[in-house]
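1. Need a 3D model of the following:
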Amino acid sequence: MHEQMTLPEIQRQYPSAPGYLSACTAGLPAAATVEALRSFADQWAMGALDPRRISAQVERCRALFGDLVGVAPDRVAVGSQASQFASVVATAVPDGGEVLCVAGDFASLTHPFEQLGRRGVRVRYAELDELASAIDSRTSLVAWSHVQSASGAVSDARAIGAAARAVGAITCVDLTQAVGWLPVDAGDFDITICHAYKWLSAPRGSAFMTVRAGVQERLTPLAAGWYSADDPWDSCYAGRTPLAAGAGRFDLSPAWPVIPGTVAALEIVSRIDPRLAHAHALELANAARSELGLEPGDSAIVTWPDRDGADLAAMSRAGIVASGRAGNARVAFHLWNTRDDVTRLRDALGRSAG
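-> Here you go, the predicted structure:
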């Protein structure tokens, strides 16, 4: 167990970027992450690249992520994209089955299921706050983002999970907009998917999937390759291609340049108390809501209607990095943010939001 850092110690790990309110788009890299990426490039340029060392770093990533979300390392698959993992999850849906998703959820989660029409699979959509009640005997799998990308809304995961279990439906939850600021236990779900480049501040190209024991046999490792074995270095060629005993059977061959940076990012996150990250993010997010005349909320992501993009443009002119999604202006508060960012947002928008 690493010694946990205080908030000032945490903030010293990350760059000073006043007005950066876009963790929900991409996290800021810690100094150690940047150094790891540079070191990889230097070693590559010198002809000193060591693939076996990178394999050991993959295993370190697996263990760190598993510890972060409360599951054993053998329940964690390591890949590059959320949509690829969702495509694997889609293989668990029986012919003629139904996948229940959230209206307006992120396409990387929903789009793979929409490709199953030739097998008679139906994708049905419900509003997030109605998802639990929409689950019924037709539902084979429920797939949703725990924190919605476009709105920042946080799901009632406990109620959704209970409703799914009552009808025997598999639960697949995308934690990409949650892990890093919102404490979660992946063991509460059959399957979770998480891309690490947002709230975990890893380089883009590192993603994880957790699979509950007993569920993995219902999934087909569509992208199985040399890295789908417990010992990939003994499984490089046809004739000896066993699958890993655990979730590693769903691994993708690692994107070598991003793995050292991902290790560095997760090492830092492992020293952060999730309760501290949660409290800090919510405190700043609700301070911003108060300044902007919005109701208090339970999300680190703050959104409001901005269909003409006027508020987003005003924030940009004030040096604020924000985003616009689905007709909303969107800002997010994470560990590197301070009260000064709330003040900057207030000065840019006044009380016009919402």
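2. can we go C-alpha only for contacts and neighbour counts from here?
-> Fine.
3. nearest residue to the spatially most central residue of the chain other than its sequence neighbours?
-> In the chain, the residue lying closest to the centroid (CA atoms, centre = their mean) is residue 176, at 1.5 Å. The spatial neighbour of residue 176 that comes closest, neighbours along the chain excluded (CA to CA, 6 or more residues apart in numbering), is residue 194 at 4.4 Å.
4. Double-check that the one you found belongs to a helix.
-> No. With DSSP: H, G, I helix; E, B strand; the rest coil as the criterion, residue 194 is assigned strand and is not in a helix.
5. Might you report the residue contacts of residue 125?
-> Residue 125 makes contact with 100-103, according to CA atoms under 8 Å, 6 or more residues apart in numbering.
6. Please give the structure of this sequence too, so both can be compared:
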Amino acid sequence: MREAFGATFIGPEGYLNTAAYGLPPKATVDALERVHRGWAAGTVAGPDFDADIAAGRAAFATLAGVPVKSVAMGSSVAALLGPVASALPHGSRVLVPEGEFTSVSFPFAAHDGRGVTVTEVPLERLPELAADHDVVAVSTVQSADGAQVDLAALRAATEGSETLVILDATQQLGWLRLDLAWADVVVSSSYKWLLAPTGIAWASYAERMVERLVPHHANRYAGGAPWQTTYGLPLRLTDDARRFDISPSWFPVVGAATSLAWMATLDLDAVTAHNLDLAGRARAALDLPPLDSAIVSIPIEHAATRLQDAGLRASVRQGAARIAFHLYNDEEDLDRVVDALRA
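-> Got it, this is the predicted structure:
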């Protein structure tokens, strides 16, 4: 076990794969075990999860810096971007960076039959070309290598215009504080740096988006009072972004509420400093270019195999080994990486 930022983690030693999925604090594991025991005993009921949904929504709003009323609950980033893509007029022009995570680009590319075009450009050119497009969709921190989009330049290029800005913060939230409230859409999964189970994601829709979107997945939770909107017409939806809620995955939402509520109490600047210190020292030791990111892409021959042989968990993305340092990693993990790759 390892203690980090006031929480206990069961098995993070050598785990450097948070960019693929994060490890839960023991409190989250305990909460999931309790609800699964209740399921087995037949003692849980749907309303028991309402408090977890509210807690997860509020924690996401805090972490993303957005109003709670703007937050919708979904199952994945792609599912939350689907209604956004469907709301675009025929012939809309969408701009994405080269090599973008496909949960961001595919929902728009799927509308090519309506004349929607998706153009890929180098990440650094996104702000320069934004004003020539109807939509810009980008991960604030790139999944493959940890590179960050210049959000200040993107905001300056689009502010006051009709261009919609869509930000996927999945590789950011939980380790990096960035100002995102100005964007039209902010989406994030919970299972990476937010240390929750898969199956729960969140979106913040700005007011001008709420006015455009159709709640394609309208269900009893979209009414805001799910136990009063279970049967019969007329359609009864909330006035805020909850109208886009899907029916939740009950057990994952317990884990999401526990992990996100805890993370929302942390000094995120301290988490950022911790992560960047380890990642920066790894880059320096491996003679890699400096980059202010907790994600480290390692284009060293056989790097993934050497890490695996040393008992370290990592990924391979775009032909390079990818490691990620989060709050439960320490100098021992750093030393093992350097030893494995400099041997």
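7. quick one: TM-score?
-> The TM-score (TM-score structural alignment, normalised by the length of the second structure) is 0.96; 342 aligned residues with a CA RMSD of 1.6 Å.
8. coming back round to it: want to try JSON lines for the contacts of residue 125 of the first structure, with neighbour count as columns?
-> Shown next, in JSON lines, are the contacts of residue 125 of the first structure (neighbours: other CA atoms under 10 Å):
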{"residue": "100", "neighbour count": "26"}
{"residue": "101", "neighbour count": "25"}
{"residue": "102", "neighbour count": "21"}
{"residue": "103", "neighbour count": "14"}
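9. which residue ranges form the helices in the stretch 51-200 of the first structure?
-> 51-69, 82-90, 107-114, 131-134, 157-167 (DSSP state H, counting those that start in this stretch).
10. quick one: which of those is nearest residue 300 of the first structure?
-> Closest approach to residue 300 of the first structure among these is made by helix 157-167 (16.9 Å; CA to CA).
11. Tell me the buried residues in that closest one?
-> By 16 or more other CA atoms under 10 Å, the buried positions in helix 157-167 of the first structure come out as 157, 160-161, 163-164.
12. cool, and stretch 139-154 of the second structure?
-> Neighbour-count burial for stretch 139-154 of the second structure, counted by 16+ other CA under 10 Å, picks out 139-149, 151, 154.
13. Look at the aligned partner of residue 291 of the second structure in the first structure and say how many residues are nearby.
-> In the first structure, the residue matched to residue 291 of the second structure (TM-score structural alignment) is residue 297. Neighbours of residue 297 of the first structure under the rule other CA atoms under 10 Å: 15.
14. what's the helix or strand for the residue nearest to residue 297 of the first structure when sequence neighbours are not counted?
-> Among residues not flanking residue 297 of the first structure along the chain, residue 286 sits closest, at 6.5 Å (CA to CA, 6+ apart). Using DSSP states H and E, residue 286 of the first structure sits within helix 274-291.
15. Inside strands: which ones of the contacts of residue 125 of the first structure?
-> With strands defined by DSSP state E, the entries of the contacts of residue 125 of the first structure inside them are 100-102.
16. Make a markdown table from those residues and add distance to residue 93 of the first structure to it.
-> Formatted as a markdown table, these follow (distance: CA to CA, whole Å):
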| residue | distance to residue 93 of the first structure |
| --- | --- |
| 100 | 11 |
| 101 | 13 |
| 102 | 17 |
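17. coming back round to it: which of the helices of the stretch 51-200 of the first structure has the highest mean neighbour count?
-> Counting by mean count of other CA atoms under 10 Å, helix 82-90 has the highest mean neighbour count of these, with a mean of 23.
18. which residues in the second structure does it align to?
-> Under TM-score structural alignment, the match for helix 82-90 of the first structure is residues 77-85.
19. ok, residue 81 of the first structure - contacts?
-> Contacts for residue 81 of the first structure (CA under 8 Å, 6+ apart) come out as 195, 205-207.
20. Of these, which pair is most distant in space?
-> The distance between the two most remote of these (CA to CA) is 7.8 Å, for 195 and 205.
21. For the residue nearest to residue 169 of the second structure when sequence neighbours are not counted, which residues are in contact?
-> Leaving aside its chain neighbours, residue 169 of the second structure sits nearest to residue 188 (5.1 Å; criterion: CA to CA, 6+ apart). Applying CA under 8 Å, 6+ apart, we find residue 188 of the second structure in contact with 76-77, 168-170, 173, 201-203.
22. ditto for residue 19 of the first structure
-> 319-321, 341, 344-345.
23. would TSV of the residues you listed with distance to residue 118 of the first structure, secondary structure and neighbour count be doable?
-> Converted to TSV, those look like this (distance: CA to CA, whole Å; DSSP: H, G, I helix; E, B strand; the rest coil; neighbours: other CA atoms under 10 Å):
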residue	distance to residue 118 of the first structure	secondary structure	neighbour count
319	49	coil	15
320	46	coil	22
321	42	strand	20
341	50	helix	20
344	51	helix	18
345	48	helix	23
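24. Out of the residues you listed, the closest to residue 8 of the first structure would be?
-> Taking CA to CA as the measure, residue 8 of the first structure lies nearest residue 341 of these, at 15.9 Å.
25. Per the alignment, name the residue of the second structure opposite the closest one.
-> Taking TM-score structural alignment, residue 341 of the first structure has residue 333 as its aligned residue in the second structure.
26. Could I get the contacting residues of residue 108 of the first structure?
-> By CA under 8 Å, 6+ apart, the neighbours of residue 108 of the first structure are 82-83, 86.
27. Would you tell me which one of those comes nearest to residue 67 of the first structure?
-> Nearest member of the contacts of residue 108 of the first structure to residue 67 of the first structure, counting by CA to CA, is residue 82, at 19.7 Å.
28. I'd guessed the closest one sits against residue 205; true?
-> No. Contact criterion CA atoms under 8 Å: residue 82 of the first structure and residue 205 do not qualify, at 9.5 Å.
29. joint contacts of those two?
-> residue 195.
30. Assumed residue 217 of the second structure was part of a helix.
-> No. Judged by three-state DSSP, residue 217 of the second structure forms no part of a helix; its state is coil.
31. isn't it right next to residue 237, touching?
-> No. Under the criterion of CA under 8 Å, residue 217 of the second structure is not in contact with residue 237, lying 11.5 Å apart.
32. Which of those two has more residues huddled nearby?
-> Taking other CA under 10 Å, residue 217 of the second structure and residue 237 do not tie; residue 237 has more neighbours (20 against 16).
33. all helices of the stretch 201-350 of the first structure, in order?
-> Counting by DSSP H, counting those that start in this stretch, the helices of the stretch 201-350 of the first structure are 259-269, 274-291, 310-317, 339-349.
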